[in-house]
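> I would like the atomic coordinates for the input below:
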Amino acid sequence: MTRIDLNSDLGESFGVYTLGNDEAMLEIVTSANVACGFHAGDPLVMAETIERAGRNGVAVGAHPSFLDLWGFGRRPILGERPADIEKHVIYQIGALQALAQAAGTSLQHVKTHGSLGNMAAEDDDLALAVARAIKAVDPGLIFIVMPGLATERAAEAVGLRLAREVYADRAYADNGNLVSRKLDGAVIHDADAAAERVLRMVEANEIVTAGGRRMPVSIDTVCVHGDTPGAVGMARRIRDRLAAAGLTIAPFGTWL
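Here you go, the predicted model:
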């Protein structure tokens, strides 16, 4: 591995409420996952994030979620039919795609947010609904997936390009999915520890779970959450550590 992408969930402010330091993060990451209004974001924030990303040479993707502004998309939404979720995802991608087109650019990818992402990683029907939605809007879009889980299988099943992602600041359960945020140790806050952990994952092509299991994976992109305390410092530390190890940091759409 000589190339790696850094991505972050951005555009998560809403109306008069500001979340995260997008301006600083867009000077560090190479891909931005932009909230599409269902868990955060609004048309003005979406457009501004697209424009800021363009000024920094950062690729833009849609970050669809369950319709859950109150819970920031992190509450499990049970009982929704996959066919209905498919339409929700199409709607969100389409909204961001239209704003990108108005700004003279295009989308690189789609990455699911919060509980939608966690549930799709373990539910083949839900994962297929997301993959079908992406393909329906634009078959050229890249699906960011959890390696070895249902979203990877879905991307392959419908013929989408995919980018396999690991998380810098989240612990892994033994099934390869993320540890619930409700549990102690689920979120990593130490920037140096996160940077060394990311480098080990990328160099060894493996995830080490909270239970000590080693899982071989392919890694194309690393996520640093933009809404956690110290997110900018952590992202900078990770980028510097990867660059010092000789990796080229660039949007995955330029080389996948």
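> use CA for all of it now, contacts and neighbours both
Noted.
> For stretch 9-23, measure first residue to last.
Stretch 9-23 has an end-to-end distance of 12 Å (CA to CA, to the nearest Å).
> before we move on, what SS does L162 have?
What DSSP: H, G, I helix; E, B strand; the rest coil gives for L162 is strand.
> Go ahead and confirm it touches E152.
Yes. Assessed by CA atoms under 8 Å, L162 is found in contact with E152 at 7.4 Å.
> joint contacts of those two?
Common contact partners of L162 and E152 (CA atoms under 8 Å, 6 or more residues apart in numbering): V145.
> Mind naming the longest helix for this protein?
helix 82-102 (DSSP state H).
> Quick one: residues in contact with that one.
Outside helix 82-102, the residues that reach it (CA under 8 Å, 6+ apart) are 34, 36-38, 46-47, 50, 62-66, 106-107, 110, 125-126, 129-130, 132-134, 136-137.
> how about a cut-off of 7 Å?
36, 47, 50, 62, 64, 106-107, 125-126, 129-130, 133-134, 137 (CA atoms under 7 Å, 6 or more residues apart in numbering).
> Before we compare anything, build this one as well:
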Amino acid sequence: MTRTSIDLNADLGEGFGRWRLTDDERLLSVVTSANVACGFHAGDAATMRRVCALAAERGVRIGAQVSYRDLAGFGRRAMDVPADELAAEVAYQIGALEVFARAAGARVSYVKPHGALYNRVVHDPEQARAVVEGVLLTGGRLPLLGLPGSRLHACAREAGLPVVTEAFADRAYAEDGTLVPRGREGAVLHDPEAVVERSVSLARSGTVTSHSGLPLSVRARSLCLHGDTPGAVELARRVRARLEEAGVRVEAFT
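This next block holds a predicted model:
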């Protein structure tokens, strides 16, 4: 498979009050889709409003990055949330972001789970169905961004929702195509050149080497660049430049 275009997404708005983790303004000059924190793992009303306004100005697509209610743990701690409660909280987060997206003259265009929730819905059908139910509660048909082959995508398709497959430029993959847990050594790639080379390989041929050295096929329409890593903006710029040099169009997914 040779792909001619790919979307670049990044997690943005990951601050709270005076504290800011991501360089939203500069990253929005590189990416084509913005996963905006909706207040449960990071973000607050003023931050959501600011990031939506910046994204709308730059023509960047706005996505709701929904999470377990875990500000202290940045949404990365495993939690057991009843399905009906999770569905309501997903809808609540999407609705909050939609207010600020519309105020900026845009709209929420997709949904992406964050952290522990993202990893949970790869395998857990109950939690996956709850996320899908939360999207349906908003009254829209928003696409769900996630790992290829996930339970989330299976449940979304069953409900008639669009899905968008995603790959990670700076995360290690297990042999089954899932992400290596962050607590394991080598789970996050820190060599900028390795991240850039992997980005081109994922975009052009849909291939990546697993943590154990085996080749994997990862067919993704969107490529995630983490905004909370050191040098994130410069790395994102390098990735986009190398993709374009390789003949890959960088554009939002349809």
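> quick one: TM-score?
Here the TM-score for the pair of chains, by TM-score structural alignment, normalised by the length of the second structure, is 0.95; 252 aligned residues with a CA RMSD of 1.3 Å.
> list the buried ones in the longest helix of the first structure?
82, 85-97, 99-100 (16 or more other CA atoms under 10 Å).
> And for stretch 134-147 of the second structure?
134-138, 141-147.
> how long is it end to end?
End-to-end for stretch 134-147 of the second structure, by CA to CA: 19 Å.
> Over to stretch 206-214 of the second structure?
OK, stretch 206-214 of the second structure end separation, CA to CA: 14 Å.
> All the strands of the first structure, in order from the start?
3-10, 31-35, 59-63, 109-110, 142-145, 161-167, 206-208, 214-216, 221-223, 248-249 (DSSP state E).
> Kindly state which of these is positioned closest to R236 of the first structure.
strand 3-10 (10.3 Å; CA to CA).
> Leaving aside the residues adjacent along the chain, what's closest to the aligned partner of R49 of the second structure in the first structure?
Alignment note (TM-score structural alignment): R49 of the second structure maps to A47 of the first structure. Distances taken as CA to CA, 6 or more residues apart in numbering place L99 nearest to A47 of the first structure, at 6.0 Å, with adjacent residues excluded.
> any idea which residue sits dead centre in the first structure?
K111 (4.7 Å; CA atoms, centre = their mean).
> How about residues contacting stretch 150-166 of the second structure?
121-125, 128-129, 132, 141-148, 220-224.
> now swap in stretch 239-247 of the first structure and tell me
Contacts for stretch 239-247 of the first structure (CA under 7 Å, 6+ apart): 2-4, 195, 199.
> Please apply the same query to stretch 22-30 of the second structure.
12-14, 51, 54-55, 60, 227-228, 233, 236-237.
> ok, 8 Å please
10, 12-15, 34, 51, 54-55, 58, 60, 227-228, 233, 236-237, 240.
> Now the buried members of the residues you listed.
10, 12-15, 34, 51, 54-55, 60, 227-228, 233, 236-237, 240.
> Show me which pair in the residues you listed is furthest apart.
Checking these with CA to CA, the most distant pair is G15 and R240, at 24.7 Å.
> Same list, the strands of the first structure, but as a markdown table with distance to K182 of the first structure please.
Listed next are the strands of the first structure as a markdown table, based on distance: least, CA to CA, whole Å:
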| stretch | distance to K182 of the first structure |
| --- | --- |
| strand 3-10 | 20 |
| strand 31-35 | 23 |
| strand 59-63 | 22 |
| strand 109-110 | 26 |
| strand 142-145 | 22 |
| strand 161-167 | 17 |
| strand 206-208 | 20 |
| strand 214-216 | 23 |
| strand 221-223 | 20 |
| strand 248-249 | 32 |
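> what about those, which gets the closest to L78 of the first structure?
Among those, if distance is taken as CA to CA, the winner is strand 59-63, at 19.7 Å.
> which residues in the second structure does the closest one align to?
Using TM-score structural alignment, strand 59-63 of the first structure pairs with 61-65 in the second structure.
> Stretch 19-34 of the first structure now?
Taking TM-score structural alignment, stretch 19-34 of the first structure hits residues 21-36 over in the second structure.
> buried sites along that stretch?
22-25, 27-36.
> Quick one: the contacts of helix 82-102 of the first structure as TSV, columns for distance to R75 of the first structure too.
Below are these laid out as TSV (distance: CA to CA, whole Å):
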residue	distance to R75 of the first structure
C36	17
A47	26
I50	27
A62	19
P64	14
S106	30
L107	27
D125	19
L126	16
A129	19
V130	18
A133	21
I134	23
V137	26
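> In ChimeraX, how would I select just the buried ones from these?
Selection of the buried residues among those in ChimeraX, burial being defined by 16+ other CA under 10 Å:
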select :36,47,50,62,64,106,107,125,126,129,130,133,134
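> Which one of the contacts of helix 82-102 of the first structure is nearest to R170 of the first structure?
Using CA to CA, the contacts of helix 82-102 of the first structure come closest to R170 of the first structure at P64, 19.8 Å.
> got a list of what the closest one touches?
P64 of the first structure is in contact with 35-36, 38-39, 89, 92-93, 110-113, counting by CA under 8 Å, 6+ apart.
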